[in-house]
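Peer 1: This is a predicted model, with the sequence first.
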Amino acid sequence: MKAMILAAGRGERMRPLTDRHPKPLLPVGREPLIGWHLRRLKEAGITEIVINHAWLGRQIEETLQDGAAYGASIAYSAEGEKGLETAGGIATALPLLGDEPFLVVNGDVLTDIDFTAAKQRAASLRSQRHLAHLWLVGNPEHNPSGDFALADSGMVRSTGESGGRMLTFSGIGVYDPALFADTPPHQAAKLAPLLRAAMDAGQVSGEAHSGLWLDVGTPERLAEADRLAQAW
């Protein structure tokens, strides 16, 4: 199984820290933020990794190189300074990801979500005729209304009107490449509309994660991530 780490965001809310360094390279404990994902992916036996980048992306390649220091093999998908949004970035990287379901991880979160479980979810995705499996978390203060609804059946809905509790998308999911079949590469495109369409077709499953998850989107949350990482 391959994994993609999304690392192309500009990090506007993290400025001025991101004026000179891309957000994934900001220090969190003994590692750059992205390093925690690389180590945990390796622990889960996922070593073929694609990383997209945009703003100051050359620094990411120079720092991580081929991934050998993390026991991984890294391929890079460069998008230019502006980036292509999430779906556009994934669609552009599909030639590097292959034809099988793959894991995608937002590069700006700190979490202990079990990446080993992602391999199990990927294995069953096509037998269930699903296009995605998402990890959802409790709603943080900056997103009190949540993003999607998780039904008792384990299916994810676009709203809570059809039942289920509204939770926040963790930024971590397993996707079938078919989800991006109509998304042209090298063009900006958002992920949420694709997911909502698949949800409405009954093709997205999910699960709630109650452990560590932090959206490292501001200097204050970066400091919190650094504190949490000291205990790892």
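Peer 2: Yep, that arrived. Remember, it's a predicted structure, so these values are computed and weren't measured experimentally.

Peer 1: For the rest of this, base every contact and every neighbour count on C-alpha atoms.
Peer 2: Noted.

Peer 1: what's the following helix or strand after the longest helix along the chain?
Peer 2: Scanning the chain for the longest helix, with DSSP state H as the assignment, gives helix 85-97. For helix 85-97, the following helix or strand on the C-terminal side (DSSP states H and E) is strand 102-106.

Peer 1: Please work out the angle formed by the directions of that next one and helix 85-97.
Peer 2: For strand 102-106 against helix 85-97, the angle by axes from the mean of the first three to the mean of the last three CA atoms, to 10 degrees is 140 degrees.

Peer 1: any idea which helix or strand comes after strand 102-106?
Peer 2: strand 109-111.

Peer 1: all helices for this protein, in order.
Peer 2: So, for the chain - with DSSP H - the helices run 33-43, 57-64, 85-97, 115-125, 192-200, 219-229.

Peer 1: structure B:
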Amino acid sequence: MKALITAGGRGTRLRPITHTLNKHLVPIANKPMIFYALEKVAQAGIKEVGIVIPLGDKEIEAVVKTGSKWGLRIKYIEQTGGPLGLAHVIKISRDFLKDEPFLFYLGDNIILSDLSEFIKDFEKNKLDCLLALSKVKDPQRFGVPEIKNGRIVRVEEKPAQPKSDFAVTGIYLYNSHVFEAVENIKPSARGELEISDVHTYLIEHGRRVGSREITGWWKDTGKPEDLLEANQLVLSNLESEMKGEVEEGVVIQGRIKIGKESRILGRKTVVRGPVVIGENCLIENCYIGPFSSIGNNVEIYNTDIENSIIFDFSDINCEARIVDSLIGTNSLITSAKKTFPSGHKLIIGDQSQVEL
């Protein structure tokens, strides 16, 4: 069995972060998002992986490299023609997939479950397709299965009136019959080859389409609030590790992971976990609250931070409280009280969000 992982798309809902960074490299608990997909694939015993990237993209390969870190062999597949739907991703990957069964994993999904059980179900029941389902509060955001007598009879993409409270998550298993479907479906009203239409085609043509509900949590990280929630979920399983320096008098509470060469200073400093702090950071006279991820080479002074993701090389000294925030690479945040004339001085890119 092979695996196919998506790492394309424009990430429009995560702008301005994704103006300069492929969304699959956005850090969750200080680890690029796509690493979680690669870890799950490797854990399931799969060795050969195709990663579908935008045409001309070099970012993903520069970070993931050959995949040897996970014991994987990775081939990069450029998506020509732009983002034309998930079924199009499968279509352009046929030379890599051949006629082997494969796991299709959307690289912006993060799950707790071991995928081995899904693969066992798929193989044991001789299925042509297996869909991983999860109950959600807002199924209209996803592909939604219509279920009758315990069987999926149809899948609708982002329906206005969902016929169940299940979402088809970004994890699928297929055999070679999927290529018949992708070759025969037509583009949707938005001009894409929809993966939901693939599933409906398989069902209507008598193929064996099964499902399994995900146990534990699953998160599609399409929006900023989703990133923060995914960060919370990952940090909930954090194991403490202290590789940096913690000055006497600093208060450390809960599960904290501190990287090499980082220094936590100041008798006013409190770090309350779960919190992860990267390498070569300097934090002084701060409160770093639960569910915060601080990247590498970050400096923070005289600031409270909670439930936020701070990217690498940021510099923060603002005598204020920052919550529920994403702060991009090389950001500078200072106090408006320290400069004249007084007031908030802002340099803000397209599609930014600021609350003053």
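Peer 2: Noted; the coordinates are in hand. Fair warning: this is a prediction, and the values are worked out from it, not measured in the lab.

Peer 1: TM-score of the superposition?
Peer 2: Superposed pair, TM-score by TM-score structural alignment, normalised by the length of structure 1: 0.85. Supporting alignment: 223 aligned residues with a CA RMSD of 2.5 Å.

Peer 1: I'd like to know which of the helices of structure 1 lies nearest to P144 of structure 1.
Peer 2: helix 219-229 (16.4 Å; CA to CA).

Peer 1: And for the longest helix of structure 1, what's in contact with it?
Peer 2: 2-4, 6, 50, 52, 75, 77, 79, 83, 177, 180, 183-191 (CA atoms under 8 Å, 6 or more residues apart in numbering).

Peer 1: and those, which are buried?
Peer 2: Buried members of the contacts of helix 85-97 of structure 1, counted by 16 or more other CA atoms under 10 Å: 2-4, 6, 50, 52, 75, 77, 79, 83, 177, 180, 183, 185-186, 188-189, 191.

Peer 1: Just the ones in strands from these, please.
Peer 2: Counting by DSSP state E, those place 2-4, 6, 50, 52, 75, 77 in strands.

Peer 1: Does anything pack onto the longest strand along structure 1? Which helices or strands?
Peer 2: If you go by DSSP E, structure 1 has its longest strand at strand 165-175. Counting contacts by 3 or more CA pairs under 8 Å, 6 or more residues apart in numbering; DSSP states H and E, strand 165-175 of structure 1 is packed against strand 102-106, helix 115-125, strand 132-137, strand 148-150.

Peer 1: rerun at 6 Å
Peer 2: Judged by 3 or more CA pairs under 6 Å, 6 or more residues apart in numbering; DSSP states H and E, strand 165-175 of structure 1 is in contact with strand 102-106, strand 132-137, strand 148-150.

Peer 1: Compile the ones you listed into JSON lines and extend it with columns for distance to P24 of structure 1.
Peer 2: Listed next are those as JSON lines, based on distance: least, CA to CA, whole Å:
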{"stretch": "strand 102-106", "distance to P24 of structure 1": "10"}
{"stretch": "strand 132-137", "distance to P24 of structure 1": "21"}
{"stretch": "strand 148-150", "distance to P24 of structure 1": "26"}
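
Peer 1: Kindly reformat those as a markdown table containing distance to D66 of structure 1 and mean neighbour count.
Peer 2: Formatted as a markdown table, those follow (distance: least, CA to CA, whole Å; neighbours: other CA atoms under 10 Å):
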| stretch | distance to D66 of structure 1 | mean neighbour count |
| --- | --- | --- |
| strand 102-106 | 19 | 23 |
| strand 132-137 | 28 | 25 |
| strand 148-150 | 36 | 25 |
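
Peer 1: who wins for proximity to S205 of structure 1 among these?
Peer 2: With CA to CA as the yardstick, what comes closest out of those is strand 132-137 (4.7 Å).

Peer 1: Where does that closest one end up in structure 2?
Peer 2: Using TM-score structural alignment, strand 132-137 of structure 1 lines up with residues 129-134 of structure 2.

Peer 1: on that earlier part again, and which of the ones in strands among the buried ones among the contacts of helix 85-97 of structure 1 is nearest L41 of structure 1?
Peer 2: Nearest to L41 of structure 1 among those, with distances taken as CA to CA, is A3, at 8.1 Å.

Peer 1: distance of the residue nearest to the closest one when sequence neighbours are not counted from Q187 of structure 1?
Peer 2: Excluding its sequence neighbours, the residue lying closest to A3 of structure 1 (CA to CA, 6 or more residues apart in numbering) is L103, at 4.5 Å. For L103 of structure 1, the distance to Q187 of structure 1 (CA to CA, to the nearest Å) stands at 21 Å.

Peer 1: Around the closest residue to H177 of structure 2 other than its chain neighbours, count how many other residues there are.
Peer 2: In space, and not counting its chain neighbours, H177 of structure 2 is closest to D128: 6.7 Å by CA to CA, 6+ apart. D128 of structure 2: 21 surrounding residues under other CA atoms under 10 Å.

Peer 1: and T183 of structure 1, what does it touch?
Peer 2: By CA atoms under 6 Å, 6 or more residues apart in numbering, T183 of structure 1 lies in contact with nothing.

Peer 1: Check the spacing between it and E12 of structure 1 real quick.
Peer 2: Counting by CA to CA - T183 of structure 1 and E12 of structure 1 are separated by 26 Å.

Peer 1: ok, now A149 of structure 1?
Peer 2: Taken as CA to CA, the span from A149 of structure 1 to E12 of structure 1 is 28 Å.

Peer 1: on that earlier part again, the residue nearest to A3 of structure 1 contacts M1, doesn't it?
Peer 2: No: counting by CA atoms under 6 Å, L103 of structure 1 stays clear of M1, with 7.7 Å between them.

Peer 1: E194 of structure 2 maps to what in structure 1?
Peer 2: Aligned partner of E194 of structure 2 by TM-score structural alignment: K190.

Peer 1: How about H19 of structure 2?
Peer 2: With TM-score structural alignment as the criterion, H19 of structure 2 pairs with D19.
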